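Colleague: This is a predicted model, with the sequence first.
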Amino acid sequence: MNTAALREAAPGRDDGYLFSRGQAWFAFAMTIGLMMVDYIDRQVIVSLFPYLKAEWNLSDKQLGGLVSAVSVTVALGAIPVALLADRGSRVRSVVVMALVWSLASISCMFSRGYGQLLAARSLVGLGEAGYGSVGAALIASHFPARLRGALLAGFFASASVGSVLGVLLGGVIAARFGWQAAFGIVGVPGLVLALLYLKVRDYPTVKLTPRLDRATSSTRSAAGAIVQALIRTRTLLWLCIAGAAQLVVVSAIWSWLPSFLNRVHGVVPEKAAMSAALVVFCGALGSVVWGAVADRAGLRRPRARLYVVALLCVASMLVLMLGFGGARLGLAIGAQAQFALLAAGGFLMTCTVGPLPAAVIDVVHPGIRATGASVISLFQNLFGLAAGPLVAGFLSDAWTLEFALTAVPAFSLLAAGALLVAARTYEADLQRACQAAQATELPAEAPMPAAVQPARKALA
């Protein structure tokens, strides 16, 4: 084994910065900035639903499709993009992605019908494909392992902040300048940040073992390796299922809450967007808080972090069902009390955002961090973020939006069950992954301050 790699992998040697503290925090700030812009461009449309429904007479299924289209293309493109980034340049990949999704977002303002807008939204997702996994890999490489859980929680929490701004800006801009202008205005910051991102330092491409090199030579071979990894490592599979199930709830509520406030409570679109943005902001805070809580819970007993997150999933389901459906149960819940429940549910429902991606990144080979992160990204986007708005849209068309948002939180129960199953094998998989990491030969020029803690196995 390479002696430099051994020194990096040894206990107590995983707390250094890849280049310098300043370079690491610059990379973190830029990566978080683009993550916020990513979700601003994704979520700006939810505040525009009332305008689009009135102007084009769209059904709720069609409106939900405009949100889901982004997540579907993100999911389908995540693995190919991550493969290219792992074997080439992470920084240049991010720059290209940001330019594509920003230009696609701007193009939405020129849409003259549903089909054109759906196509433009799909291009937004194609540009964003792989960004979450590549960005997470960059952060994990720049920083000490002891900081990774909290930093990744912050990184993924920035998606919530971006969603807050997207919902808020969409409503404010549309009320003043029209819904078309909202797409054009929010697309510009991504172009600026993309050019500034060229100043971020990349981590060296890690040489792979022959087996891993074959597994990542193409999208097809990578897909096969991922399937084998999911079968071989049960923890990874159940974590992916849990993350996707909980994001069905998150994406449905984020997408439909402005319309719920508008239709059920008669709030004008601009004020409905502001109120919904506050709930989304509670989710951003919750993702950071619960990431830290889960890390602390797992210090002595790793599986305890999964138990804590499972409990939070159940709590979010109960609070949200009461918030949306309390009146149906005959409970006298005033408007302010209902909004307080929705804000509390928003704070709880993002509990999986930090802990689950961090756990998945820890079980992949250092040379394919981005590809490994794309596994949970695929599950979360295709079966979580894409499914939530559509499921709620179908239920809303069949019954009412109020019924749809009362029923959707039941997916949190599936998330909790998957986490409890994952907990059975979690510690054993961590142990085997740690052993696999120590047996992997890596070049001296590829420092791994954040690469070997505590597990690397799923795609090895």
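Modeller: Received, thanks.
Colleague: use CA for all of it now, contacts and neighbours both
Modeller: Noted.
Colleague: Which residues does the strand or helix carrying residue 25 contact?
Modeller: For residue 25, the host element (DSSP states H and E) is helix 21-43. For helix 21-43, contacts defined as C-alpha atoms under 8 Å, 6 or more residues apart in numbering pick out 17-18, 67, 70, 98, 101-102, 105, 124, 128, 131-132, 135, 138-139, 142-143, 155-156, 158-167, 183, 186-187, 189-190, 193-194, 197, 200-201, 255.
Colleague: how about 7 Å then?
Modeller: 105, 128, 135, 139, 142-143, 155, 158-159, 161-163, 165-167, 186-187, 190, 193, 197, 200 (C-alpha atoms under 7 Å, 6 or more residues apart in numbering).
Colleague: just the buried members of these?
Modeller: Using 16 or more other C-alpha atoms under 10 Å as the burial test, those include 105, 128, 135, 139, 142-143, 155, 158-159, 161-163, 165-167, 186-187, 190, 193, 197, 200 as buried.
Colleague: Downstream of the helix or strand containing residue 100, the next helix or strand is which one?
Modeller: Residue 100 is part of helix 90-107, with elements assigned from DSSP H and E. Remark: after helix 90-107, the chain's next helix or strand is helix 114-128, criterion DSSP H and E.
Colleague: Alongside the first one, take a look at this:
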Amino acid sequence: MGLPSPSTDVLADTTDLDAHPAAVDHPAPTRRRSKLYPWAVFAVTFGLLLSDYMSRQVLSAVFPYLKSEWVVSDSQLASLTSVVALMVGLLTFPLSLLADRWGRVKSLILMAILWSVATLLCAVAGTFEHMLGARFLVGVGEAAYGSVGIAVVLTVFAPRVHASLSGAFMAGGSFGSVIGVSLGGYIAVHLSWRWSFAAMAVFGLILVALFWVLVTERRLAEYAVEDRPGDETALNPVLRVPISTLFTNPAVLCAYVGGGLQLFTAAVLLAWLPSFFNRYYDMAPDRAGATASAFVLLVAIGMVVCGVITDRVGLADASRRWITAVVYCAISLVTLAAGFRLENGVAQLVLIAIGSFFAGGSSGPTAAMVASLTHPSVRATALGTLTVANNLLGLALGPFVVGMLADRLGLVEAMALAPLAYVGAVAALLLGRRLYPSSLRKLATLTQTAPNSPSREFRPDRTDDAPGARTSTENNR
């Protein structure tokens, strides 16, 4: 249910009408709101996520040029990728917490401006060290975008579609990687690798301007969707809970670990597939980038499809989301481990394609579980914590570990070992499934004293506190 604006009265639901019969005789007028605006928020926020990953992954398309021009090792190339994910991992939590307090919209705008300018600095880097410093700044700018962005999106949509939206939003990383790698490789061949970075930066700055025009804190509050009575997330939205609750819920911890480890191999595919096709299939950089993009596109499509399947399967029982995440990990483990050990050919490509489709399939389910197991007042920070795990355990660790192994074993042998990370992911997700019921009960205790809680405070981004508005507790009687 969308929250009303402060200038309107709140219409009661069916239960509330029984308690307040006068509301039936004299219903308060409501302001008609566009059904398209939430999708506009999703579109422009998703567009900036594309820019985020285009700026991050365009580097993979120009690896051959940097390796030749600067005479660097695979480990050094991997460090240019991993430093971004490392900064995202280290800074996501504090920046997400700051965004929850300072304002999510303003935070997103500043982040996008910073990573776009830093990408321009990559275009003019003269040495490996200069590039490393510019990539460091890209990571600082991108640090909390994923967590704060998805928190903004989930604000204006009902919980029943959160897994689908989370999967689709997180798939934006793969879609952005597809565009960044394929377009970056094409530009590098026909212009230069420096223009590859410049193009990504310009695209990001254009999207920042569009986001600035369309999305405001006031309109997000107007379109915010309240958790419905009976939902597992139906909590007092005004109560602020301690940040420590993000780490004291056992099932949430399992979701963090499982979500991070399941992205280890997906990150390896994003970073190293262009080099794999360049070295083992003798493809030119632009063709290798385009071919790798097709497989990365499968990763993105798989995130979306797996998120939709998870919502369908978990409609009657939300705990089934954990099982679907386990299944996606298991399929990718088997197919990718087998595929990279085969000789070059159709069979190898088919297995890699299947594994790629399911490689990030658990992203939507884990994000939905984190959202359902944390209080709305700290949800952006919770998703930021998930982003920390995704980056430290997956996006940063995967490419770097494979880069080091490639210097010793060869790239294809290193990529064949990467899917073993799914074993840890499966173990964490199965444990999370077992702990899920008790963790839900623990979350529910946070709101038992909500009406008289000293933590209750006015929140300008929620209209529950508007004069004349009833609280969610009153509406749920």
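Modeller: Great, that's in hand. Source: prediction; values computed, not measured.
Colleague: quick one on the thing from earlier: give me the stretch of the second structure that the helix holding residue 100 of the first structure matches.
Modeller: Aligned by TM-score structural alignment, helix 90-107 of the first structure falls on residues 104-121 of the second structure.
Colleague: ok so, going back, in the helix holding residue 25 of the first structure, which residues are buried?
Modeller: For helix 21-43 of the first structure, the neighbour count (16+ other C-alpha under 10 Å) marks 23-28, 30-43 as buried.
Colleague: List the residues that contact the residue minimising distance to the centre of the first structure.
Modeller: The first structure has residue 156 as the residue nearest its centroid, 5.8 Å off, counting by C-alpha atoms, centre = their mean. Contact analysis of residue 156 of the first structure by C-alpha under 7 Å, 6+ apart lists 353-354.
Colleague: Show me what it aligns to in the second structure.
Modeller: Matched by TM-score structural alignment, residue 156 of the first structure corresponds to residue 170 in the second structure.
Colleague: what's the neighbour count on residue 402 of the second structure?
Modeller: The tally of other residues near residue 402 of the second structure (other C-alpha atoms under 10 Å) stands at 28.
Colleague: ok, now residue 58 of the first structure?
Modeller: 15.
Colleague: And for the one 3 residues further on?
Modeller: Residue crowding around residue 61 of the first structure was assessed by other C-alpha under 10 Å; the count is 17.
Colleague: in which helix or strand would I find it?
Modeller: Under the assignment here (DSSP H and E), residue 61 of the first structure is part of helix 60-87.
Colleague: what's the average distance of that helix to the second structure?
Modeller: Compared with the second structure after fitting, helix 60-87 of the first structure deviates on average by 1.1 Å (mean C-alpha distance after the TM-score superposition for the first structure).
Colleague: Which neighbouring elements make contact with that helix?
Modeller: Applying 3 or more C-alpha pairs under 7 Å, 6 or more residues apart in numbering; DSSP states H and E, one finds that helix 60-87 of the first structure contacts helix 114-128, helix 369-380, helix 387-398.
Colleague: from the ones you listed, which stretch is densest packed?
Modeller: helix 369-380 (a mean of 28; mean count of other C-alpha atoms under 10 Å).
Colleague: what's the mean deviation for that one versus the second structure?
Modeller: Relative to the second structure, helix 369-380 of the first structure is 0.9 Å off (mean C-alpha distance after the TM-score superposition for the first structure).
Colleague: before we move on, the earlier item: what helix or strand is the match of residue 156 of the first structure on?
Modeller: helix 162-190.
Colleague: Centre of the chain to that helix, how far?
Modeller: Helix 162-190 of the second structure sits 12 Å away from the centroid of its parent chain (C-alpha atoms, centre = their mean, to the nearest Å).
Colleague: what's the answer for stretch 38-54 of the first structure, then?
Modeller: For stretch 38-54 of the first structure, the gap between its own C-alpha mean and the chain's C-alpha mean amounts to 18 Å (C-alpha atoms, centre = their mean).
Colleague: do the same with stretch 373-390 of the second structure
Modeller: With C-alpha atoms, centre = their mean, you get 11 Å for stretch 373-390 of the second structure.
Colleague: hmm, back to that, where does whichever helix or strand comes after the helix holding residue 25 of the first structure end up in the second structure?
Modeller: Using DSSP H and E, the helix or strand that directly follows helix 21-43 of the first structure along the chain is helix 49-56. Counting by TM-score structural alignment, helix 49-56 of the first structure pairs with residues 63-70 of the second structure.
Colleague: Following superposition onto the first structure, what is the mean distance for the matching stretch?
Modeller: Mean for stretch 63-70 of the second structure is 0.9 Å (mean C-alpha distance after the TM-score superposition for the first structure).
Colleague: Can you give me the distance of residue 430 of the first structure to residue 234 of the first structure?
Modeller: Per C-alpha to C-alpha, to the nearest Å, residue 430 of the first structure is found 11 Å from residue 234 of the first structure.
Colleague: and if you look at residue 263 of the first structure?
Modeller: According to C-alpha to C-alpha, residue 263 of the first structure and residue 234 of the first structure sit 43 Å apart.
Colleague: How about residue 134 of the first structure?
Modeller: In terms of C-alpha to C-alpha, residue 134 of the first structure sits 24 Å off from residue 234 of the first structure.
Colleague: With neighbour numbers in mind, choose between the two.
Modeller: Legend: neighbour count by other C-alpha under 10 Å for residue 134 of the first structure and residue 234, higher for residue 134 (29 against 18).
Colleague: show me what contacts the aligned residue in the second structure for that one?
Modeller: Aligned by TM-score structural alignment, residue 134 of the first structure pairs with residue 148 of the second structure. Residue 148 of the second structure makes contacts with 96, 104, 380, as judged by C-alpha under 7 Å, 6+ apart.
Colleague: Distance to residue 402 of the second structure added to the residues you listed, as a markdown table?
Modeller: Shown next, in a markdown table, are those (distance: C-alpha to C-alpha, whole Å):
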| residue | distance to residue 402 of the second structure |
| --- | --- |
| 96 | 29 |
| 104 | 35 |
| 380 | 31 |
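Colleague: for residue 133 of the first structure, what are its contacts?
Modeller: 370, 373-374, 377 are the contacts of residue 133 of the first structure under C-alpha under 7 Å, 6+ apart.
Colleague: Of the residues you listed, just say which sits nearest to residue 58 of the first structure.
Modeller: residue 377 (29.5 Å; C-alpha to C-alpha).
Colleague: what does that closest one align to in the second structure?
Modeller: In the second structure, residue 377 of the first structure lands on residue 387 (TM-score structural alignment).
Colleague: quick one on the thing from earlier: angle of the helix holding residue 170 of the second structure against helix 37-61?
Modeller: If you take axes from the mean of the first three to the mean of the last three C-alpha atoms, to 10 degrees, helix 162-190 of the second structure sits at 40 degrees to helix 37-61.
Colleague: Give me the mean deviation of helix 162-190 of the second structure from the first structure.
Modeller: Mean deviation for helix 162-190 of the second structure: 1.1 Å (mean C-alpha distance after the TM-score superposition for the first structure).
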